[in-house]
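> Starting from these lines, generate the structure:
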Amino acid sequence: MHTLGQVLVALVALIHVYVVLLEMVLWRTPRGRAAFGTTPEFAESTATLALNQGLYNGFLVAGLVWGLLASGDLQRQVETFFLACVAVAGLVGALTVSRRILLVQTVPAVLALAVVLASR
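Next up, the predicted model:
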């Protein structure tokens, strides 16, 4: 069960690596605009906001990786905290931006959190 939890934490981290790339690097590109359903004009006018948002998602990645590299009680505490942060951010995103965020961000984080908590 512990291994499954670590795989799920890594999956959540990888999802957020992709989000970081979309927001910080690909925001103005056709791929970035398609992912978020934006126009070229909107992407251009919000690029600095997306860069900032991508940085925050990068902090989530860093925390999840920290959890994966930690051991013992620290591992569980760090993973629990950062998975909860991802889940809450996903809920806010689903309420304010798109319900799709619930499936992409919140559901994987909640599943990983459930397994991490159940595995110890």
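> When you work out contacts or count neighbours from here on, use the C-alpha atoms and nothing else.
Noted.
> Can you check which helix is longest in this protein?
When the chain is scanned for its longest helix (criterion: DSSP state H), the result is helix 72-96.
> Output the contacting helices and strands for that one.
Under the contact criterion of 3 or more Cα pairs under 8 Å, 6 or more residues apart in numbering; DSSP states H and E, the helices and strands touching helix 72-96 comprise helix 47-69, helix 100-101, helix 107-118.
> Nearest residue to residue 110 in space, ignoring adjacent ones along the chain?
Spatial nearest neighbour of residue 110, chain neighbours left out: residue 87 (6.3 Å); criterion: Cα to Cα, 6 or more residues apart in numbering.
> Here is a second sequence; please produce its structure as well for comparison:
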Amino acid sequence: MPLAASIVTALVALLHAWFLVLEMFMWDKPLGRRTFRLTPEFAAQSKNLAANQGLYNGFLVAGLVWALVSQRADVAMFFLGCVVIAGIFGGFTVSRRILAIQALPAAVALGLLFI
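I've put the predicted structure just below:
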């Protein structure tokens, strides 16, 4: 894998590791509520759903780390593609911010893999 693609892929992995922490452990805490713009009541009611969502982000991190350690572009493409698709879906169903925060960095990493 090219160095630039590896760096951006690592950045995407770090972002998703942070999403895991926010969703699994901080969802109903002030930082999590502020980040996701949640009321205390909604955060308490949806805490288990958010933890499940955070776990999925952990699987993306594991796949991206696997790609980086093994230097396998095909593995990176698969997991970055998953991130892009999830980011697009979230951008259209939850918040447009997700397009920039999640989908764009993964799309840049994907683009760098093709260069």
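> So for residue 16 of structure 1, which of the helices and strands packed on helix 72-96 of structure 1 sits nearest?
Distances from residue 16 of structure 1 to each of the helices and strands packed on helix 72-96 of structure 1 were compared using Cα to Cα; the shortest belongs to helix 47-69, at 6.1 Å.
> mean distance, the closest one to its aligned residues in structure 2?
Superposing on structure 2 places helix 47-69 of structure 1 at an average distance of 0.4 Å from its equivalents, by mean Cα distance after the TM-score superposition for structure 1.
> Just the element for the residue of structure 1 most remote from its centre, please.
Using Cα atoms, centre = their mean, the residue of structure 1 lying farthest from its centre is residue 41. It sits 25.7 Å away. Under the criterion DSSP states H and E, the helix or strand holding residue 41 of structure 1 is helix 40-45.
> Which residue lies nearest the spatial centre of structure 2?
Note on structure 2: the residue nearest the mean C-alpha position is residue 16, at 3.6 Å, using Cα atoms, centre = their mean.
> that older thread, what's the spacing between the residue farthest from the centre of structure 1 and residue 4 of structure 1?
For residue 41 of structure 1, the distance to residue 4 of structure 1 equals 43 Å [Cα to Cα, to the nearest Å].
> cool, and residue 111 of structure 1?
Taken as Cα to Cα, the spacing of residue 111 of structure 1 relative to residue 4 of structure 1 amounts to 10 Å.
> Look at these two and report which has more neighbours.
Relative neighbour count places residue 111 above the other of residue 111 of structure 1 and residue 4, with 16 against 13, counting by other Cα atoms under 10 Å.
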